[in-house]
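1. Prediction below, plus the sequence it came from.
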Amino acid sequence: MKKVLSIAGSDCSGGAGIQADIKTIIAHGSYAMTVITVLTAQNTTGVYGIAEVANSFVENQLECVFADIFPDAVKIGMVYNAAIIKSIARKLKQHQAHNIVLDPVMVATSGGRLLSDDSIESLKTALMPLADLITPNIPEAECLCGFAIHSRADMVRAAKEIAKTYEGSILIKGGHLFESADDFLLIQKVGYGEEIWFPGIKIDNPNTHGTGCTLSSAIACNLAAGDEIAAAVKKAKDYVSGALLAHLDLGNGSGPLDHGFQMTRG
């Protein structure tokens, strides 16, 4: 069984963060491990409280995982502050972690801010260089590239701008675009580069809480299983689409996905 570690925040309502990651990893037949960076009081209508975990305790969790059950892939989600980011980076380098997928979580689906202002630079300089793939959505990509994204052409330009200071692969998710829901993947490896578009359709489902967490975790599972980045992304997108098309409807706001749709509905 492949082992996948999620480093992220806890969502008490179960739709995003650590809880979504565990469900996704199990749905992919892998063994889920977690390092919790922050506790959130949230539900489908918003984020109502955040309690940081001490960075020393984050390091303690990481040491326990890597010393005993070494992960085949690592997904990183909500990290919240610079101290935690630097602790994660230090431990990942120490243990030479591989197949690292970084979802640069900055804003929740419900609109709550999930990354403090002083942490964006640490994310860029300490954590991004360790990632094999980053998976920003449009608002996150805008923060990383420094300009507004309104079209597919802007997505390509943004990826290439981010690539000036980041050597890994970049998946910009196009769900926020008006014209389409296409995703753009810029693969960067030593001596190799490729640009791939993944066509997407607008699924008529207002319940999208945790889609980014779910996608990045699914990609990590596929990388752990031995897939190359393009295949890992394609399979993960298909999984997320299936979870959306199951049309689970829970809560009073943007509800969660049906992570177990393959197990419960065939």
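-> Perfect, I can see it now.
2. Please count neighbours and contacts with C-alpha atoms only from this point.
-> Will do.
3. Toward the C-terminus, what is the element adjacent to whichever strand in the chain runs longest?
-> Criterion DSSP state E: the longest strand present in the chain is strand 31-43. Later in the chain than strand 31-43, the nearest helix or strand by DSSP states H and E is strand 46-52.
4. for the stretch 51-200 of the chain, what spans make up the strands?
-> Using DSSP state E, counting those that start in this stretch, the strands found in the stretch 51-200 of the chain span residues 73-76, 100-102, 133-134, 169-172, 183-189, 192-198.
5. Need those strands in a markdown table (columns: distance to residue 91 and mean neighbour count).
-> Output for these, formatted as a markdown table (distance: least, Cα to Cα, whole Å; neighbours: other Cα atoms under 10 Å):
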| stretch | distance to residue 91 | mean neighbour count |
| --- | --- | --- |
| strand 73-76 | 12 | 27 |
| strand 100-102 | 13 | 28 |
| strand 133-134 | 18 | 26 |
| strand 169-172 | 22 | 26 |
| strand 183-189 | 23 | 20 |
| strand 192-198 | 28 | 12 |
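6. putting a second one here so we can go through both:
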Amino acid sequence: MIPRILIIAGSDSGGGAGIQADIKTVTMLGGHAMTAITAITAQNTLGVTAVHSVPVEMVLAQIDSVVSDIGVDAVKIGMIGSAATAHAVADRLEALDVPIVFDPVMIATSGSLLADAETIAAFERLMGLASVTTPNLDELEALGGREAVLAHGCHLAEKDGHGEGHDVHDKLFAPNGELVGELIGKRFDTDDTHGTGCTFASALATGLGAGMPIADAFAQAIRFVRIAILSAPHLGNGHGPIGHALGVVPFDEIEG
């Protein structure tokens, strides 16, 4: 059966990140994408100009509608919108016995704030439910670091895209702190990285929903993101979107 992936996240009007990137990713990797939209944003490659949170009851109604009829094989959580939504979503997801990938979205690639302090504090509950949490380095620091995240009992995908140096070292840690996956690749000199975090988390959820071991799903997700960066369509005047469906680049070129 095709893996059924429920995406709980915000909408990006520019099509580079959020629900739009999630749907493209899940579809390209052979899954069926379903959505519970938590917020509507007005944004483009230059930044976010407006955010409208979807009422909690409507977020839950979307989740209930999908779960009761189509079913779910994995969940991806992105921009959550508010602390109230975070707690309500956690209540709903406690009843599901499927992999959950939590991308603790705080700041857009453009630098725009997408979560306030109260919402970030509510991330504690979502990390406690997650199979794997996928922060970038800045988000990881805001969450208290590696040990603080692993203390919630989830795996940690430690992404190095915001790091420095010639190579990117992306690592996967088990809840006990053991390094169970690592990919090393050259760092790309590009501003076309809008949506990389959303894309990675959705790719990881799709792999897990298809029954892949977490280390294999992690590797597939990293490679998919790197292909998409190299395939970026170069749109807009700021941090452009990556190219989810524009060509295929050999893995040896990505990893070289």
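-> That came through fine. Just so we're clear, the structure is a prediction, and the values are computed from it rather than from any experiment.
7. rewinding a little: which elements pack onto the longest strand of structure 1?
-> Strand 31-43 of structure 1 is packed against strand 3-11, helix 17-27, strand 46-52, helix 55-68, with contacts defined by 3 or more Cα pairs under 8 Å, 6 or more residues apart in numbering; DSSP states H and E.
8. who touches the second one?
-> Right, helix 17-27 of structure 1. For helix 17-27 of structure 1, the external contacting residues (Cα atoms under 8 Å, 6 or more residues apart in numbering) are 4, 6-12, 14, 31-34, 36, 77-78, 210, 213-214, 217-218, 221, 259-260, 262-263.
9. now swap in the shortest one and tell me
-> Outside of strand 46-52 of structure 1, the residues within contact range by Cα under 8 Å, 6+ apart are 37-42, 80, 108, 110-112.
10. try 7 Å this time
-> 37-42, 110-112 (Cα atoms under 7 Å, 6 or more residues apart in numbering).
11. Which one of these sits in the busiest neighbourhood?
-> With neighbours defined as other Cα atoms under 10 Å, the most crowded of the contacts of strand 46-52 of structure 1 is residue 37; it has 29 neighbours.
12. which residues touch that one?
-> Residue 37 of structure 1 neighbours (Cα under 7 Å, 6+ apart): 7-9, 52-53, 58, 79.
13. List which of these are still in contact in structure 2.
-> For those, the aligned pairs still in contact in structure 2 (both residues aligned by TM-score structural alignment, their matches' Cα atoms under 7 Å) are 7-9, 52-53, 58, 79.
14. out of the residues you listed, which are buried?
-> 7-9, 53, 58, 79 (16 or more other Cα atoms under 10 Å).
15. The residues you listed: which two are farthest apart?
-> 7 and 53 (12.0 Å; Cα to Cα).
16. close enough to count as contact, residue 202 of structure 1 and residue 181?
-> Yes: Residue 202 of structure 1 is within contact range of residue 181, at 6.0 Å (criterion: Cα atoms under 7 Å).
17. And residue 146 of structure 2? What does it align with in structure 1?
-> With the correspondence set by TM-score structural alignment, residue 146 of structure 2 lines up against residue 159 in structure 1.
18. burial of its match, as a residue count?
-> If we define neighbours as other Cα under 10 Å, then residue 159 of structure 1 has 25 of them.
19. ok, now residue 67 of structure 1?
-> By other Cα under 10 Å, neighbour count at residue 67 of structure 1 equals 9.
20. Then residue 66 of structure 2?
-> For residue 66 of structure 2, using other Cα under 10 Å, the count is 16.
21. Could I get the contacting residues of the residue nearest to it when sequence neighbours are not counted?
-> Leaving aside its sequence neighbours, residue 66 of structure 2 sits nearest to residue 34 (Cα to Cα, 6 or more residues apart in numbering; 7.2 Å). Going by Cα under 7 Å, 6+ apart, residue 34 of structure 2 touches 5-7.
22. do residue 182 of structure 2 as well
-> 169-172 are the contacts of residue 182 of structure 2 under Cα under 7 Å, 6+ apart.
23. What subset of the contacts of helix 17-27 of structure 1 is buried?
-> By 16+ other Cα under 10 Å, those give 4, 6-11, 14, 31-34, 36, 77-78, 210, 213-214, 217-218, 221, 259-260 as buried.
24. Would you mind finding the match for residue 223 of structure 2 in structure 1?
-> That one, residue 223 of structure 2, aligns with residue 238 by TM-score structural alignment.
25. Next, count neighbours for that match.
-> 14.
26. quick one: residue 76 of structure 1 and residue 7 touch, right?
-> Yes: look at residue 76 of structure 1 against residue 7 with Cα under 7 Å: they come within range, at 4.7 Å.
27. Okay, the residue most central in space within structure 1 and residue 134 of structure 1: tell me how far apart.
-> Nearest residue to the geometric centre of structure 1 (Cα atoms, centre = their mean): residue 103, 3.1 Å. Residue 103 of structure 1 sits 6 Å away from residue 134 of structure 1, going by Cα to Cα, to the nearest Å.
28. now swap in residue 21 of structure 1 and tell me
-> From residue 21 of structure 1 to residue 134 of structure 1 the distance is 16 Å (Cα to Cα).
29. do the same with residue 81 of structure 1
-> Residue 81 of structure 1 is 18 Å from residue 134 of structure 1, by Cα to Cα.
30. Repeat that for residue 262 of structure 1.
-> In terms of Cα to Cα, residue 262 of structure 1 sits 26 Å off from residue 134 of structure 1.
31. Next: residue 8 of structure 1.
-> Residue 8 of structure 1 is 15 Å from residue 134 of structure 1, by Cα to Cα.
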